[in-house]
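*Asks:* pasted the sequence and its predicted model underneath.
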Amino acid sequence: MHELSIISSVINMVEENCRDNNISKVEKIVLKMGEFSYINNSALIFAFESLSKDGICEGATLDIEKVIAMAYCKNCNKEFHLEFSKKECPICNSYSMDITNGYEMLLYRIEGE
């Protein structure tokens, strides 16, 4: 369950940012997760609720935004939605490995007081 280690790292980053910015209570954390990261959102939320107890993140909302996988076609000079098993441009059918979005795992925003 790598979701546990991901959330542990997220909480550490949040706590460090809160110390640096004098935030004493976290209200909301927004993560952006690429659709190819294959993270189980339920497991991520469960891990967050478990690891945030008795800390600055306890009771905070964890918002997980899905980032659609995209690739760039050098032949058409267009970006297109990508599927894991289908990496051809829908316009010219050229194969593209120039993936621009979809694998990211980002701590996007922290809201607190």
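*Replies:* Alright, I've got the coordinates.
*Asks:* could you use CA atoms for every contact and neighbour count after this?
*Replies:* Fine.
*Asks:* helices or strands next to the top helix by length along the chain in the packing?
*Replies:* Ordering each helix of the chain by length in residues (DSSP state H) puts helix 2-20 first. When contacts are defined as 3 or more Cα pairs under 8 Å, 6 or more residues apart in numbering; DSSP states H and E, helix 2-20 packs onto helix 41-51.
*Asks:* ok, second structure coming up, stack it against the first:
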Amino acid sequence: MHELGITRNIVEIAERHAREQGATRVNSLTVQIGALSGVIAEAVEFAFEACSQETLLQGARLIIDAVPGRGRCRACGAESEIDRFTYACPHCDALALETVQGQELRILELEVD
């Protein structure tokens, strides 16, 4: 489960930024996870409590902003939702979708004391 390592890194990055700002506690952490990022949001949620123990994030609320996958067809130019399994354009059936959204994995916001 690579989400454990990813979650550990998220917590480390968030804690470092909170300390740099003089925070003594993180109340909430908002993370953006795209549907095409290869990261399972539920696994990050599951690992968060364990990874945040004995850090400034212990007891913090994790907020996940889920971003759907979107693609633009290089053949017809249409933009549509896509998933990890189907990259065919629903408008023209071409296998030419270029990903325009859904690969995100980033910290958006920290609420600190």
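*Replies:* All right, it came through fine. Remember, it's a predicted structure, so these values are computed and weren't measured experimentally.
*Asks:* after superposition, what's the TM-score here?
*Replies:* For this chain pair, the superposition-based TM-score is 0.85 by TM-score structural alignment, normalised by the length of the first structure; 113 aligned residues with a Cα RMSD of 1.8 Å.
*Asks:* re the thing from before, quick check: next helix or strand after the longest helix of the first structure?
*Replies:* Using DSSP states H and E, the helix or strand that follows helix 2-20 of the first structure in sequence is strand 26-34.
*Asks:* average gap between that next one and the second structure?
*Replies:* After superposition onto the second structure, the average distance of strand 26-34 of the first structure to its aligned residues comes to 0.9 Å, using mean Cα distance after the TM-score superposition for the first structure.
*Asks:* what comes up buried for that strand?
*Replies:* Buried positions in strand 26-34 of the first structure, judged by neighbour count with 16 or more other Cα atoms under 10 Å: 26, 27, 28, 29, 30, 31, 32, 33, 34.
*Asks:* which of the residues you listed lies closest to residue 68 of the first structure?
*Replies:* Nearest to residue 68 of the first structure out of the buried residues of strand 26-34 of the first structure is residue 34 (Cα to Cα; 6.2 Å).
*Asks:* I'd guessed that closest one sits against residue 104; true?
*Replies:* Yes. Proximity of residue 34 of the first structure to residue 104 meets the contact threshold set by Cα atoms under 8 Å, at 4.9 Å.
*Asks:* overlap in contacts of these two?
*Replies:* In terms of Cα atoms under 8 Å, 6 or more residues apart in numbering, residue 34 of the first structure and residue 104 are both contacted by the residues residue 67.
*Asks:* who's in contact with the residue nearest to the spatial centre of the second structure?
*Replies:* Centre of the second structure computed as the mean C-alpha position; nearest residue by Cα atoms, centre = their mean is residue 33, 1.8 Å away. Residues near residue 33 of the second structure by Cα under 8 Å, 6+ apart: 39, 41, 64, 65, 66, 67, 102, 103, 104, 105, 106.
*Asks:* nearest residue to it other than its sequence neighbours?
*Replies:* Nearest residue to residue 33 of the second structure, sequence neighbours excluded (Cα to Cα, 6 or more residues apart in numbering): residue 105, at 4.7 Å.
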